[in-house]
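[1] Structure, please.
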Amino acid sequence: MSSSQQPFRLAVIGSGPAGVYAAETLLRSKQVKNGDLEVSIDLVDRMPTPFGLIRYGVAPDHPRIKGIITALHRILGRGDIRFLGDVEFGTDLTAEELRAHYDAVIFATGALQDADLDIPGIELAGSHGAADFVAWYDGNPDYPRTWELDAESVAVIGNGNVALDVSRVLSKSADELLRTEIPANVHEGLQAANTTDVHVFGRRGPAQTKFSPLEARELAHPQGLQVVMDPRDLEQITEAEWETIKADKRTDQVVRNFSGWLEEQQRREAAGEEPTDKHGGPVSRRLHMHFWHRPVEVLGEDGRVTGMRFERTRLDTEGRVEGTGEFVDYELGAVYRAVGYHGSELPGIPYDAKRGVIHNVAGRVTDTEGTVVPGLYANGWIKRGPVGLIGATKSDAIETIASLLEDIESGTLTPAPERDEDSILRLLEDKGVPFTTWDGWMALDEHEKALGAAAVDADDEPRARVKVVEREEMVRVAREGMSTPANA
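    Here you go, the predicted model:
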């Protein structure tokens, strides 16, 4: 560092969990806590709002959202991390400009693109990436305000958290989602939807899903919904596999949900009874759970989806999935692939296109030959790929910050020439970038809560929040609530 009187300047690109936990890990390091290192951290995000994937990549009725948002809000609300929103890396600020104002930069931009599903017909109209649908119903300002929901029968390919979220939103009534923060255009779109049957397909069996017991139970909660099971999917589980299932509490609870739904379904069929939803009411929609199905081809006519072909699968003697040679077709009007995410390339940053990650070693960005690029680091999904939950992101942050601290202590980082905290604000304003701050987010937060208080849900109760969708409106509300010098 050029001057012991100035703090170490760090920019973190991305304000989701990976970005926030990277900043928090540095602030909680013994070097900072002992007073041996003074730091100044800016959290930069392309959205006018903080929280990244938690605000724009998870279903609004997801049971764990509120807890994560509360934790992130508490960290950013302390005031020792500065938030700069509506600033896009590569467009509003380049890597060279960042290194001119910060001693180091951590990229925590996540992975928001859909992973490819390389089968014939996947390009047909009516075939969608689940991430795009999630962005629509979460009110991402960079996506269209409408979504085609004409199909009566739709497929969701995948057995992970995203597939679960998409299936739940498609199978719930629009009015039930009024209890959440969904925008008005999303409620209107879902209310006009023709969807009656949602089919969820997984390559493996019921024991290999990524669902938590709570999330599995909640699949059956929506009013008017019946969960439909195929007896073959559970009959295919061997006695040895049942013993393995019973030995794992989480897996046992999840599979018992499935077997319980099947038993009730078969009891009603044997008694000649009409199906009901979990609450005893009439059924207007069905959620079909299909296991042991490998996607083979999306079928279509005149350029549009009309169905899908699958091969039945099983586990071989070593527990690997293999095809059985039995193929089955389903009539469908739309397909959503939820087979994983893929990270996006950042301008000027070494990128592994196959894995969708920034080239790095222990969080240090490297070129394609493995040589470390001084001052650049990565954390979260853009570092390791889109696997793991919050716990893995925290572990990532510990590793990345350990590398950063080693480089600070060894003196290998070149200090930035423009290290005044306000210099980056002046640069943004000189470039005409209408950035937002934490004060601005607090103003927008209150604005969205006020919109909710003025609206009502299906039970005529005030809503907790109504999310603003238009970027211009978000920036306007946030800028009006910002203190100087940010809006000077």
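
[2] from here on, contacts and neighbour counts on C-alpha atoms
    Noted.

[3] Show me which parts of stretch 313-325 are buried, residue by residue.
    Buried residues in stretch 313-325, counted by 16 or more other C-alpha atoms under 10 Å: 313-315, 321-323.

[4] ugh, typo on my part, it should be stretch 191-209
    Residues of stretch 191-209 classed as buried under the neighbour-count rule (16+ other C-alpha under 10 Å) are 193, 195-209.

[5] Just flag the most distant two among those.
    A193 and A207 (31.9 Å; C-alpha to C-alpha).

[6] Show the contacting residues for the residue lying closest to T412 once chain neighbours are set aside.
    With C-alpha to C-alpha, 6 or more residues apart in numbering as the criterion, T412 has its nearest non-adjacent residue at 7.5 Å, and that residue is P374. When contacts are counted by C-alpha atoms under 8 Å, 6 or more residues apart in numbering, P374 touches 364-365, 412-414.

[7] Give me the buried entries from the residues you listed.
    Here, 16+ other C-alpha under 10 Å leaves 364-365, 413 buried among the contacts of P374.

[8] Secondary structure and distance to G126 for those - can I get that in CSV?
    Rendered in CSV, the data for these read as follows (DSSP: H, G, I helix; E, B strand; the rest coil; distance: C-alpha to C-alpha, whole Å):
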residue, secondary structure, distance to G126
R364, strand, 41
V365, strand, 39
L413, coil, 50
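
[9] The structure of the following sequence is requested for comparison with the preceding one:
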Amino acid sequence: MSDGSEVRRPSAGTAERPLRVAVVGSGPAGFYAAGQLLANSALTAEVDVYERLATPWGLVRAGVAPDHPKIKSVTRLYEKTARLPGFRFHGNVEIGRDLDHEELIAAYHAVVYAVGAPIDRRTGIPGESLHGSHAATEFVAWYNGHPDYAGRRFDLSSKRAVVIGNGNVALDVARMLVLDGSELRATDTADHALETLEASSIEEVVVLGRRGPAQAAYTTPELRELGEAADVVVDPAEAELDAASRAHLESEAAAVTARQNVEIVAEYARRAAGRRRRIVLRFCASPVEIVGSERVEGVRIVRNELVDTGDGRLSARPTAREETIECGLVLRSIGYRGTPIPGVPFDERRSTIRNRGGRVIREGTDMPVPGVYTAGWVKRGPSGVIGTNKKCAQETIDHLVDDLQDGLLPEPTREPGALLDLLVRRGVTVVDYAGWEQIDVHERAAGEPQGRPRVKLVHREQQLQHAARPQHPYRPLH
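    Have a look, this model is predicted:
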């Protein structure tokens, strides 16, 4: 490389000289990346996974709806990775706070950032900061027991809530708001949220989509599941497709999901309603203002028409028709954003780490930063399902291994154990994988008498207390 960095000889990755990799983030992308490295029979690797929380799994633990336990079962695969020789877990360590990027890269041949996209996108409309207006990401983290959000308060005393967005997260929060208490009590919903949701007065949740049923971003199983939780109401006029949408669905370019979603929406439009709680799907409707004096009192929306942009896409264009939906709660679910890590090139426009195929690249160039990689949402943006991260991580790891073979990885200048010593001096309590297992055992045991999968510890101090165990020296694993 032209920057003068010392490079690693291709012999790294042997039993005598294991490839040392740090993976930052223990969600699906991070665990897939770690697993792909450790399962590679052609090299010997040591992978240290750093996680800012005391618990692993990322959005599988803190983002998947509690009534979807089958989706959470993917953690069994990650548990297998954690048992592979060469794996270490360092929880309760935040890169950029407890350790910086330069300290991390000095101890490893490569660093893979898989930190997700934790921040919500804002609508930018007036009234967004009123009491009762929240990001759906915060609501999801609250009912899933994320330590950063366990202390939040959500007022569910109104009869109607409005969810802005038309993806799976929007449908998740709408469904959680109408689920019966007996259904929630069988899940791992955080206790503080369980109490609030059981006492909720909300009877109707309106879900706003700026385009039509054919352009909605949710998946078919999520849409179909709504009808099991409550009545789903659709105005037959809004279920009707415009000519351009019909033509697209009839073409070979149309996705199967879009066709199925349109059929399900049409079916909902034909159904009769009779249950106490209902979810109303609105299409071609965009919020222009959240109204209220001190707290949310309603959402003013504009009706849209779909316009062909000339590149095969249909864009929502506002018309002169407006209406106001009275409500006391607004949850926006219009996407996620990645956040910068000091020292790592970041694309502010896309809210992702600057990269090409997972290789982190320098600002204003296509030149890779030696030994620095990325995977998951912070690499490609918030798209896809959990399994999408497997292919995404594989692309990144393939490039990392190629760079190893080409001798392009920097030689570490310090031992990883020195970082743990540094963390101890800085007063950081590091949770290893055995510590997480102690948290896991406690939560499962607390849930068993109640017929629940677990009762989550939602405060960091509680988690650290249950994870506490004697300190062991950092030692090579091969």
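
[10] Drop the TM-score for these two in here.
    For this chain pair, the superposition-based TM-score is 0.89 by TM-score structural alignment, normalised by the length of structure 2; 455 aligned residues with a C-alpha RMSD of 2.4 Å.

[11] So which of the buried residues of stretch 313-325 of structure 1 belong to strands?
    Among those, the residues falling in strands (DSSP state E) are 313-315, 321-323.

[12] ok, how many other residues are close to F51 of structure 1?
    22 (other C-alpha atoms under 10 Å).

[13] so the alignment partner in structure 2 of it, which of the three states?
    Counting by TM-score structural alignment, F51 of structure 1 corresponds to W57 in structure 2. Secondary structure state of W57 of structure 2, per DSSP: H, G, I helix; E, B strand; the rest coil, is coil.

[14] mind listing what the counterpart of E238 of structure 2 in structure 1 touches?
    The criterion is TM-score structural alignment: under it, E238 of structure 2 has D233 as its aligned partner in structure 1. Residues touching D233 of structure 1, when contacts are defined by C-alpha under 8 Å, 6+ apart, comprise 205-206, 290-292.

[15] between the residues you listed, which is closest to P7 of structure 1?
    Comparing those against P7 of structure 1 with C-alpha to C-alpha picks out P206 as the nearest, at 52.9 Å.

[16] Need the counterpart of that closest one in structure 2.
    Under the alignment (TM-score structural alignment), P206 of structure 1 pairs with P213 of structure 2.

[17] what helix or strand does the closest residue to its match other than its chain neighbours sit in?
    Computed as C-alpha to C-alpha, 6+ apart, the closest residue to P213 of structure 2 that is not its neighbour in sequence is V262, at 5.6 Å. When secondary structure is defined using DSSP states H and E, the element that contains V262 of structure 2 is helix 256-270.

[18] so the next helix or strand after that helix corresponds to what in structure 1?
    Once helix 256-270 of structure 2 ends, the next helix or strand along the chain (criterion: DSSP H and E) is strand 278-282. Alignment note (TM-score structural alignment): strand 278-282 of structure 2 is matched to residues 286-290 of structure 1.

[19] Stretch 355-364 of structure 2 now?
    Residues 360-369 of structure 1 are where stretch 355-364 of structure 2 lands when matched by TM-score structural alignment.

[20] can you give me the strands in the stretch 351-488 of structure 1?
    Using DSSP state E, counting those that start in this stretch, the strands of the stretch 351-488 of structure 1 run over 351-352, 357-358, 360-361, 364-366, 372-378.

[21] highest average neighbour count across those?
    Comparing the strands of the stretch 351-488 of structure 1 by mean neighbour count (mean count of other C-alpha atoms under 10 Å), strand 357-358 comes out on top with a mean of 28.

[22] before we move on, the earlier item: quick check: which element contains the match of E238 of structure 2?
    For D233 of structure 1, the host element (DSSP H and E) is helix 231-235.
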